[in-house]
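>>> I'd like to go over a predicted model; first the sequence, then the structure.
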Amino acid sequence: MSDELSYRRLPSLTSLRFILACPVIWYHVSYVSGIFDGSLHKSLAIVSPFAAGAVSAFFILSGFVVTWVYRPGDRPASFWRRRWWKIVPNHLLAWTATLVLFAVAAKQMPMPSPPGDGTAAAVTNLFLVQDWVPDYHLYSGFNTPAWSISCEVFFYALFPALILVARKIPAQRLRPVWAVLAGVIVLIPLVSAAIPGPELYDWLPINERSLWFVYIFPPVRLLEFALGIVTARLIQTSTWPRIRRRYLGISLFVLFAALPSLPPQYAMGSAAAPALAVMIARTALADIEGRSRRLPRPALILLGESSYALYITHAPLMMAARYLVGPDPDLAPWVGFAWVLGVIAVAIPLSVVVYRYFELPLMRRWSRSRRTPTPPQPAPAPTPASST
């Protein structure tokens, strides 16, 4: 197995993006929207660790994919240009929709907590710098999902340097590097737990600065992106160990079962990063070895390709739908769940439209230079995959 495999498509990872988006969308629409109240609303917070874990998986997957498609000689400017046209137009579209929504709704937006509709939240959200200030109403304000895009901008800014370092690591040292990264990621919540402050949520005893450090702060989340880079390099160099699926399932089960006994910062997703990296590696290997059957289906691939549009546009749609039912809807539970399913049922096809008719045309037109690219150097001959 060699770098030449990096030019092979991994459709199952594309489909996986949609699957990972589902718990995030469900958590936002069912819980963050405030459509329910009382004990039912509190009980829906149980989805939060799964949504946070999905975000961690997205960061790992991002590092994996950009490493997988990287070719020696690719100029940083070309990489940044492609990433800019991938993330910024959809971000600006969602930001504009949110701005119009707040202009129409003014101060009457019926959300359970102030969504950060002030000038500071709007400006920091626009320029994707909201994650650098430990202020809940900035990093969770305006179009809330954009906080993770703020992290991605930081990751992409550093990627040309990170990939050069990663490619210089000898193949036999990649496993120890992976283990160190995984260990540091798992220990980060303990560091965050030492940060004092009043609790931010009634269902999760974690304060604003602690939440910001463990979940939002870009240099901390960079560790998961780097884990994705090293995971891809392990597969490219045929040094990824064979880990059976049942061990992956057991590790995830033990983690979630242990959450009540761990500091609450462990509910913010990153502790699952090592297991999630294994899941991503297994999914990629299934494509490489021709074993994948369920994920690489055209409909799922299209939904995966549209997942970024879904992620960045569902919040303004959700807030508009929430505004329409009023500040105190007092809905029967079945009506509330029908509202949740209705919002999601609109958000998914809307994301496909945005992807096909907005995101994709702009990327095709502007993301690549019109100059003829230099052909990549031939990759070394494949070597047998290792297993343990």
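Noted; the coordinates are in hand.
>>> drop to CA atoms for contacts and neighbour counts, all remaining ones
Fine.
>>> so Ala267 versus Ala51, what's the distance?
From Ala267 across to Ala51, the span is 10 Å (Cα to Cα, to the nearest Å).
>>> wait, Trp26
According to Cα to Cα, Trp26 and Ala51 sit 8 Å apart.
>>> for Asn143, same thing?
Separation of Asn143 from Ala51 (Cα to Cα): 17 Å.
>>> more neighbours: which of the two?
Taking neighbours as other Cα atoms under 10 Å, Asn143 and Ala51 compare with Asn143 leading, 29 against 24.
>>> helix/strand/coil for the nearest residue to Thr14 once chain neighbours are set aside?
Leaving aside its sequence neighbours, Thr14 sits nearest to Gly304 (Cα to Cα, 6 or more residues apart in numbering; 4.9 Å). Taking DSSP: H, G, I helix; E, B strand; the rest coil as the rule, one finds Gly304 in the helix state.
>>> ok, and here's another one to check against it:
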Amino acid sequence: MRIEQLTFTRYVAALTVVFFHYGMTVFPANVPWVNPVLAAGPIAVSYFYVLSGFIMAIAYYRPEQPQQAFATRRYWWARIARIYPVYLLALLLMIAAKYQTVGSEPLTVALSVSMLQAWIPGYPITLNTPGWSLSVEAFFYLCFPLLILLVKRYPLSNLTLAAGILWLVTQLGHGILLNTEAYAPRGLLHDFIFYNPLMHLNTFMIGFIAGAWLRTGRLNRFSAPLINISGLLLVSVLIIGLLISRKTLIDASGIAFDYTNGLIAPLFLLFIVLLALNTGKISQCLQHKWLVLLGEASFSLYILQKPLHGIYEKLMPIAINPHGALHFYVFVVLLTISALCSYWFFEAPARRWLNNFVNRTP
């Protein structure tokens, strides 16, 4: 079951990460009320996690076949094939770029190669910065067989309640820790709050539960055109409004909070479910082959952005102002082309080869 209208949203979310890292000062990201939306990169990672849980439930959960055994070996190799080849390529490029210093930091390299860097405060954003989110995703993959087992043994309503409690506890814990005197930006507590996989599990969980509900057919009522379109419009307005007003809300309440650990993930989830159930012009437009292709290439775009930006900075002629909009948008175009090439000639072939190798007939 493929829901291709969701695929392009991954490219849009990945672009907000690129804006956050390299385009904060260019138009239109330099417009105060546009910046929180266009450069919402860290918050977009939460969207990725919700979408990941949702899509994996769609792919693996079979409510009509509750006794079917979970193909564990095939699952693990499929997950490795999905993320590790391009992840390793980006990491090797960063190691090559830092070869003079990385030799004195074997633990940094070991944690990144093993995808454990997000677990250890002080190490999440070493080497290839976006890689921390893949370290978190790898933890979700470890948890997933257990989630499949639970969803087969217990009623979905009970698991929905558990996912809701986990989301609430995570948000309370995030808020309390962020407002303690011990918290300091870029400190060890900061690394735990913002990067540790346990602080993001709630987003993957609610996505997984929603995907399981969709598989049962119980959410089909939301495909009715009037409900679906009005719901998509309302949720989109709420998400944009909350992104724009975050600083105002913090100033008014005097309480520090952030959206990066899933605070607005339920709204992301509603958007994903409604878009997945849409059967009208919106989904038809988003299913265009070029938009789907950009979405498929978004993983390469996301994970390769840092090493490719380093190469771009060294090779780009000095005639282009390195702080100007043209410099940034040329990079975005070249990064997108590079991501497409990576997807066509490396990511997809490597994935096929690994899956075929594992699934070959003895």
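Good, I have the coordinates. Predicted model only: the values in this text are computed from it and were never measured.
>>> so the residue positioned nearest the centre of the second structure versus Val136 of the second structure, what's the distance?
Centroid-nearest residue in the second structure: Phe48, 2.6 Å away (criterion: Cα atoms, centre = their mean). Using Cα to Cα, Phe48 of the second structure is found at 11 Å from Val136 of the second structure.
>>> about what we covered before: how about the residue nearest to the centre of the second structure, what's its match in the first structure?
Taking TM-score structural alignment, Phe48 of the second structure has Phe58 as its aligned residue in the first structure.
>>> check the secondary structure at its match for me.
State at Phe58 of the first structure, reduced to three classes by three-state DSSP: helix.
>>> am I right that it is in contact with Leu16?
No - with contact defined as Cα atoms under 8 Å, Phe58 of the first structure does not count as touching Leu16 (9.5 Å).
>>> flag every buried residue along the helix or strand where Leu93 of the first structure lies.
Following DSSP states H and E, one finds Leu93 of the first structure within helix 76-105. Neighbour-count burial for helix 76-105 of the first structure, counted by 16 or more other Cα atoms under 10 Å, picks out 79-80, 82-91, 93-95, 97-99, 101-102.
>>> now do stretch 23-34 of the second structure
Buried residues in stretch 23-34 of the second structure, defined by neighbour count with 16+ other Cα under 10 Å: Gly23, Met24, Thr25, Val26, Ala29, Val34.
>>> the nearest residue to the fourth one once chain neighbours are set aside: how many residues sit nearby?
This points to Val26 of the second structure. Closest residue to Val26 of the second structure in three dimensions, ignoring its sequence neighbours and counting by Cα to Cα, 6+ apart: Ala325, at 5.1 Å. Other residues lying near Ala325 of the second structure total 16 when counted by other Cα under 10 Å.
>>> same question for Val333 of the second structure.
What Val333 of the second structure shows, counting by other Cα under 10 Å, is a neighbour count of 11.
>>> residue in the first structure matching it?
By TM-score structural alignment, Val333 of the second structure lines up with Ala345 in the first structure.
>>> what sits against Ala39 of the second structure?
By Cα atoms under 8 Å, 6 or more residues apart in numbering, the residues touching Ala39 of the second structure are Thr16, Val17, Val18, Phe19, Phe20, Gly23, Met24, Ala29.
>>> which residues of the stretch 1-150 of the first structure fall in helices?
Under the criterion DSSP state H, counting those that start in this stretch, the stretch 1-150 of the first structure contains helices at 11-27, 38-43, 48-68, 76-105, 119-126, 136-139, 146-168.
>>> mind checking which of these is nearest Leu248 of the first structure?
In terms of Cα to Cα, the element of the helices of the stretch 1-150 of the first structure nearest to Leu248 of the first structure is helix 48-68, at 14.2 Å.
>>> mean shift between the closest one and the second structure?
Compared with the second structure after fitting, helix 48-68 of the first structure has a mean deviation of 1.5 Å; criterion: mean Cα distance after the TM-score superposition for the first structure.
>>> show me how far that helix is from its chain's centre.
With Cα atoms, centre = their mean, to the nearest Å as the basis, helix 48-68 of the first structure stands 5 Å off its chain's centre.
>>> run the angle between it and helix 11-27 for me.
Interaxial angle of helix 48-68 of the first structure relative to helix 11-27 (axes from the mean of the first three to the mean of the last three Cα atoms, to 10 degrees): 150 degrees.
>>> cool, thanks, signing off.
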